[in-house]
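Visitor: My questions are about this predicted structure, shown below with the sequence.
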Amino acid sequence: MLKKTLLFGFFGFFTICFQAQTEKILNLPSFDKDIFHYGFYLGVNNNGYKIGYKPSSFNNAEVEVSSAVGFNVGLIADLKLHENLNLRFEPGLMSNTKTLFFKHIPGTENVNTREVGATYLHLPLILKMSTNRLNNIRPYVLGGVSYDYNFSSNQKNGDDNSVGEFRTTTNNLMYEVGIGIDFYLNYFKFSPSIRGVFAINNEIIPDNNSPSQWTDPIDYLGTRGVFLHLSFE
């Protein structure tokens, strides 16, 4: 529901602002002439997991994922490669909590539920492709890859689900795509965007002993999420 709300809200905001671009006075007319500039960003995220299954001794395995809204914050370094193409490095932190409900495991919530907290050092390298400037707005699309270090992974923890510890990988690769708009204001450029983030590698760490009803049925577990990203440059 949150993903749909963010998406419709963003496009509504885009439509209203686009229609409002009747003012001919250009703000920050020399902003895009700089080869290099800095900024920072704030945002919210809703990250879940994509889960793939494999044959195991546990029939009808199913894991339901629910996620809380998290936050992301970081810095921006932008290098102009072309009039319509920029290379960006956006190091930051992103954090949220996911709850996994193992529907094939009988028992109480304490037995078949695992809460997975994740705080990532997010290091994306992104290409931003923009249209020509139209008065004080400039739509763009972006895409890139990132290295993500999960401080909360528990990968090296010797305890596993037998004592309530669901473990994930510490080092991860992700890719992200998105769309946004640059708004040239009087003193800075404001750039809201909506982005999808997708894990490339498998993030699950198998339990120490097999068969494990928590990890044996899972073939792939990878982060999937949506960000509402607000940049100030």
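Guide: Perfect, thanks for sending it. Numbering: from 1, shown residues only.

Visitor: Please count neighbours and contacts with C-alpha atoms only from this point.
Guide: OK.

Visitor: helix, strand or coil for residue 12?
Guide: helix (DSSP: H, G, I helix; E, B strand; the rest coil).

Visitor: For it, give me its contacts.
Guide: Listed by C-alpha atoms under 8 Å, 6 or more residues apart in numbering, the contact set of residue 12 is empty.

Visitor: do the same with residue 101
Guide: Here residue 101 is in contact with 63-65, 112-114 (C-alpha under 8 Å, 6+ apart).

Visitor: That one is in what secondary structure piece?
Guide: Assessed by DSSP states H and E, residue 101 sits inside strand 92-102.

Visitor: need the next SSE after that strand, C-terminal direction.
Guide: helix 109-112.

Visitor: also this one, for the comparison:
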Amino acid sequence: MKYILTALILLMLSCNSLYAQFNSDPILNIENKDKKLLNYGYFLGFNRYGFKFDYKEDRGNRDTDVQVLESTGFNVGLIGELRLNEFLDLRIEPGLYYNARTLGFPGFLNTEEGRRNAFREVKSTYINFPLLLKVSTKRFGNWKPFLVAGPSASLNLGSNEKSLEDNSSGTFRLKKWTYNYEIGFGIDFYLEYFKFTPSIRGVFGINDELIRDNDPNSPWTGNIDAMRTRGLFVNFTFE
């Protein structure tokens, strides 16, 4: 929730810096921008990635659950938009998303030797391929809010899926492909020469991403039933 609130504050600051666009009778910028069949652009932004864990055995103790220490990563990518009608657009947004997460396994913290095995750093470089439906309101002067949602597939270049080593050798393995659904909102601002769009989007993994250790009773993965991505994207788009 605190990450969502931070993103909302950033969006509000962006809106405030462009307050002049909210005049009751503004001069319309790039008036025909959305009337084109195809639009192109690029985006920059940042992300927060985490995991949601489901367990085979509920031990009734949160202290034994896997802990996820999240960090902030960055995004960069391209945009292609197909106009369907005045209020609907179909978008593709292939992009590169980098992030690193640290997983903590509390069960190892009882001994000094165990503490050396209690943490695993998971570095991920995703190439994300979303197909999104953008649903907009009518244009109000030089701004227009919208909702966006759709499926995506992410190729994890740092997955270690084919590695023969597992956590017993210090290697935490993930599947190469992740499938998600994404939902978010944003505001299009029509500036003098281009369209600027701050947006916030949540990402929810569908498939289990975990490659389990060779030992079915592994203290790292033995009790994990499923591990799925959860993420937050804040993007700034230029079209």
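Guide: Thanks, I have the structure now. Being a predicted model, the structure only gives us computed values, none of them experimental.

Visitor: Any idea how many residues pack against the closest residue to residue 47 of structure 1 other than its chain neighbours?
Guide: Computed as C-alpha to C-alpha, 6 or more residues apart in numbering, the closest residue to residue 47 of structure 1 that is not its neighbour in sequence is residue 225, at 3.9 Å. Per other C-alpha atoms under 10 Å, the neighbour tally for residue 225 of structure 1 reads 19.

Visitor: Can you tell me the closest non-neighbouring residue to the aligned partner of residue 183 of structure 2 in structure 1?
Guide: Under the alignment (TM-score structural alignment), residue 183 of structure 2 maps onto residue 177 of structure 1. Leaving aside its chain neighbours, residue 177 of structure 1 sits nearest to residue 143 (4.3 Å; criterion: C-alpha to C-alpha, 6+ apart).

Visitor: Mind telling me what the one you found corresponds to in structure 2?
Guide: Match for residue 143 of structure 1 (TM-score structural alignment): residue 149.

Visitor: and the gap between its match and residue 183 of structure 2?
Guide: 4 Å (C-alpha to C-alpha, to the nearest Å).

Visitor: hmm, back to that, so the residue nearest to residue 177 of structure 1 touches residue 193, yeah?
Guide: No - using C-alpha atoms under 8 Å as the test, residue 143 of structure 1 is too far from residue 193 to be in contact (11.9 Å).

Visitor: shared neighbours, those two?
Guide: With C-alpha under 8 Å, 6+ apart as the test, residue 143 of structure 1 and residue 193 both reach residue 178.

Visitor: Which one of these two is surrounded by more residues?
Guide: residue 193 (23 against 18).

Visitor: mind checking what that one lines up with in structure 2?
Guide: Using TM-score structural alignment, residue 193 of structure 1 pairs with residue 199 in structure 2.

Visitor: Need the nearest residue in space to that match, chain neighbours excluded.
Guide: Per C-alpha to C-alpha, 6+ apart, closest to residue 199 of structure 2 is residue 186, 4.0 Å.

Visitor: now residue 126 of structure 2
Guide: In space, residue 126 of structure 2 is closest to residue 156, 4.6 Å off (C-alpha to C-alpha, 6+ apart).
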